[in-house]
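*Asks:* Structure for this input, please:
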Amino acid sequence: MSISGPSGVIDTGGTRGTDGTGGGRGARERLVVIGGDAAGMSAASQARRLRGPDELEIVAFERGHFTSYSACGIPYWVGGDVPDRDRLIARTPEEHRKRSIDLRMRTEVTEIDVAGARVRSRDLGTGAEAWTSYDRLVVATGARPVRPELPGADAPGVHGVQTLDDGQALLDSLAVTEGRRAVVVGAGYIGVEMAEALINRGYEVTVVNRGREPMATLDPDMGRLVHTAMEGLGITMVGDTEVTGFLTGDDGRVRAVVTEDATYPADVVVLGIGVRPETSLARAAGLPLGEHGGLLTDLSMRVRGHEDIWAGGDCVEVLDLVSGRERHIALGTHANKHGQVIGSNVAGGYATFPGVVGTAVSKVCDLEIARTGLREKDARRAGLRFETVTIESTSRAGYYPNAALMTVKMLAEHRTGRLLGVQIVGREGAAKRVDIAAVALTAGMTVEQMTMLDLGYAPPFSPVWDPVLVAARKAVAKVRRAAP
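*Replies:* You can find the predicted model right below:
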């Protein structure tokens, strides 16, 4: 059916009648998905696996040029480790359409009408607008890079990196850049990964960071290890510095990054300040948002207070299983799980996403960086008393060739000894050891219980006492000494 919406915009209809009521028992229902990446298309694909086209129509909107891709792989594509863009794409629009998903590319949803159970969209090529009604709605609008409101921040040559379109724009910019000076603003995950990418491409790289140390997801003492290693790789680190603007040349292109104390010449600038949930649509529709700006859902990923609306991916807040608080974490691992849960639920099944412990790994050149659980300031904010230990060990038995040093920091709750968090910085074999701690955190284990974990051992893979277990033993001793 087709009816005229506001301002003459066409309504593409659905199973609901013109008064917004349901289409009746047995009618084909319509699922509308906003966002064509990990959470959105995982939800659509899972729903399609469980319900066929005769039962469920699926319409998905994506404003970009690509679907179902690895945003986490963009720095490695830019740096040349991944040879071409298509390696990052898990499923193309054509592949989704072959599965009876009506995927509309380069089409942006501009409004959610919750009362009318419909969304307004605009074709970015033609400008045509339409209303599409839904029986069930999935909001998977992702996150957007933080772009400072400073002079020159929108100049050509200043790039955020969040989507494949962003990555392509950066590569196109590098192709026409004659100079070899790059400035990365921010030293979080994207910042350090893009610093590596630009070093690999032969650029002279300066990282300008608001904090004293890189990787604010680590405690400062562990961040200092990253700082030292990055300088050893030839990256100039500038900490405790606020960017105040970007200078441009006569052609309007960026030429320098200006801080409170200095000016850093730049032929290209990459913003690695972080991301925020892209929830402008949700906010305008009156959907509930948390303190970090992300959508709030229940364990089934249903938006709180809205029976027929689900949300997942980088636009939502999730439960931190260690602190018991909501937090925003933009990771493809969570987004894909959210999509699986949502797809099962919208198709009539039942699944839940219990929460996260905050596990993340990264690297800059050969330095591996990992964390899970709480930092010291997180534990204080949660009102927890805790003990910390930091140890140095090796990735393999000390006598085995190429054993690499790593530093492990562990937080344990005062008196109970409950594991609260682990951070690891080291060379080959360091980062993935954090998974041991992630499982222990999820299980609510104490550091004493951890000391007897039956981990795999052979000299090429680990010392007799794995570094994580060495830290756990030290933590047990400190908890016991601190007990009243």
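*Asks:* alpha carbons only for contacts and neighbour counts from here, please
*Replies:* Fine.
*Asks:* And the residue nearest the centre of this protein?
*Replies:* What sits nearest the mean C-alpha location of the chain, by Cα atoms, centre = their mean, is A330, with 2.3 Å.
*Asks:* give the contact list for that residue.
*Replies:* A143, V275, G313, D314 (Cα atoms under 8 Å, 6 or more residues apart in numbering).
*Asks:* now swap in V357 and tell me
*Replies:* D320, L321, V322, T372, G373, A438, L441, T442.
*Asks:* distance of it from V318?
*Replies:* From V357 across to V318, the span is 10 Å (Cα to Cα, to the nearest Å).
*Asks:* shared neighbours of these two, which are they?
*Replies:* By Cα under 8 Å, 6+ apart, no residue touches both V357 and V318.
*Asks:* Taking the contacts of A330 together, which two end up most distant?
*Replies:* V275 and G313 (12.7 Å; Cα to Cα).
*Asks:* neighbour-wise, which of these two wins?
*Replies:* G313 (33 against 20; other Cα atoms under 10 Å).
*Asks:* compare with the first, here's sequence two:
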Amino acid sequence: MDMSAARERLVVIGGDATGMSAASQARRLKGPDELEIVAFERGHFTSFSACGIPYWVGGDVDDRDDLIARTPEEHRARDIDLRLRTEVTEIDVAGGRVRARDVDSGAESWTSYDKLVIATGAGPIRPDMPGSDADGVHGVQTLDDGQALIDSLTRTRGRHAVVVGAGYIGVEMAEALIKRGYEVTVVNRGSEPMSTLDPDMGRLVREAMEGMGITMVDDAEVTKVHTGGDGRVRAVATQDAEYPADVVVLGIGVRPQTELARAAGLPLGSHGGLLTDLAMRVRGHENIWAGGDCVEVLDLVSGQERHIALGTHANKHGQVIGTNVGGGYATFPGVVGTAVSKVCDLEIARTGLREKDARRAGLQFEAVTIESTSRAGYYPNPSPMTVKMLAERRTGRLLGVQIVGREGAGKRVDIAAVALTAGMTVEQMTALDLGYAPPFSPVWDPVLVAARKATAAVRKGSS
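*Replies:* As a prediction, this is how the structure comes out:
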């Protein structure tokens, strides 16, 4: 009997977290005699931490290779046919095949598949304006992007940097550039940085950034990138002013890279991401899966679809997809929207809904804010912490938490993330048996202090 005739082929588009996690998990469940795996990656690297790029640029991470979890050689040693510098340009759903182009030679070829994984990720949003693609203007999404930025910083004689956008990427890159000795200006469309927070909490982030020497320009939008005779950026302009720039970093955010999927007629959501079922299978397509930054996920708090680009979700998606492709069964139920970041020693965390998210979902709520410290007041070096909590009116269900503070603040958001996932009320949270000792928290942990205040607000609002 010819065993090769029964062998299926899995094709993976994208060689980072989701794609290679899916390929690796499928390989654990099925050997090369049962499943052939072909993976296409248009860049030079696989299985890398995009979240670590700002820390590499800023010098906290010494070497680029430290951000690589598994090299191409390691994947190939596991019988995965990994093809670097090869970009998939078309998905033929009816024919069960993909067309790929060698980035260096331009040669194209078709590869058939029995099962397909789409893990094309997300790309940095580039403003639609003159000069946005000029030399010296950088998005930061892949290791190739990070290397290009570092090379640009090395070549640049001037010391002026402009960061466009003040979300997670913008804030982290602003700090990285400060560490490299640049004068940094951040141009932000919003009234405060970190639009993932409510403005009252974002204000705390702005104050910290200004304390680092970063110039914050809020309520402004870049309208043009000016270049010199050599074609390299020299300044950025808003409607009201112009700012010198020897390098520009785009931190506006990312959008799903789903052009291939759109052209193939696959279902996309309102945010432009692929729509999947709980098994991460593309809706309406039995043998196509998708995950990572190119999909939309269910928000367990609001019940709505969201696009969230995070490595944590991407790796989980890959595990789920690989298990299902390999003949097992796994699901990804959704997210509560947890994220944590830092600027200098200020830790920034959030989970669940902001005020505007809750209003958009049609929820009525109470919002409370408390000031506390990271440890007992009498223990040396307690640091301030601000906690904001949203609870649903009448029911008291926890809806969201935002925390801004110094050491010990950021990871406290995990308490709230677990409570959100469990559907707890703020009153139930007040009874949580959290770890306590003076070096770690006050007797009443700041999150529980906020829960007590939210409980009182819910009771008052319901009376």
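*Asks:* For the buried ones among the contacts of V357 of the first structure, write the corresponding ChimeraX selection.
*Replies:* Burial among those is assessed by 16 or more other Cα atoms under 10 Å; the matching ChimeraX selection reads:
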select :320,321,322,372,373,438,441
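*Asks:* Looking at the second structure now, which of the contacts of V357 of the first structure still hold up?
*Replies:* Compared against the second structure with both residues aligned by TM-score structural alignment, their matches' Cα atoms under 8 Å, the contacts of V357 of the first structure retain D320, L321, V322, T372, G373, A438, L441, T442.
*Asks:* which residue in the second structure lines up with the residue nearest to the centre of the first structure?
*Replies:* In the second structure, the residue paired with A330 of the first structure is A309, using TM-score structural alignment.
*Asks:* what about its match, which SS state?
*Replies:* coil (DSSP: H, G, I helix; E, B strand; the rest coil).
*Asks:* hmm, back to that, narrow the kept ones among the contacts of V357 of the first structure to those in helices?
*Replies:* Judged by DSSP state H, helices contain the following of these: A438, L441, T442.
*Asks:* Using a markdown table, lay out the residues you listed together with distance to L103 of the first structure.
*Replies:* Output for these, formatted as a markdown table (distance: Cα to Cα, whole Å):
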| residue | distance to L103 of the first structure |
| --- | --- |
| A438 | 36 |
| L441 | 39 |
| T442 | 37 |
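*Asks:* of all the residues you listed, which comes closest to T241 of the first structure?
*Replies:* Looking across those and measuring by Cα to Cα, the closest to T241 of the first structure is A438, at 33.2 Å.
*Asks:* From E317 of the first structure, how far off is that closest one?
*Replies:* In terms of Cα to Cα, A438 of the first structure sits 19 Å off from E317 of the first structure.
*Asks:* Repeat that for G26 of the first structure.
*Replies:* Counting by Cα to Cα, the gap from G26 of the first structure to E317 of the first structure is 35 Å.
*Asks:* The counterpart of L137 of the first structure in the second structure is in what secondary structure piece?
*Replies:* Alignment note (TM-score structural alignment): L137 of the first structure maps to L116 of the second structure. Here L116 of the second structure sits within strand 115-118, counting by DSSP states H and E.
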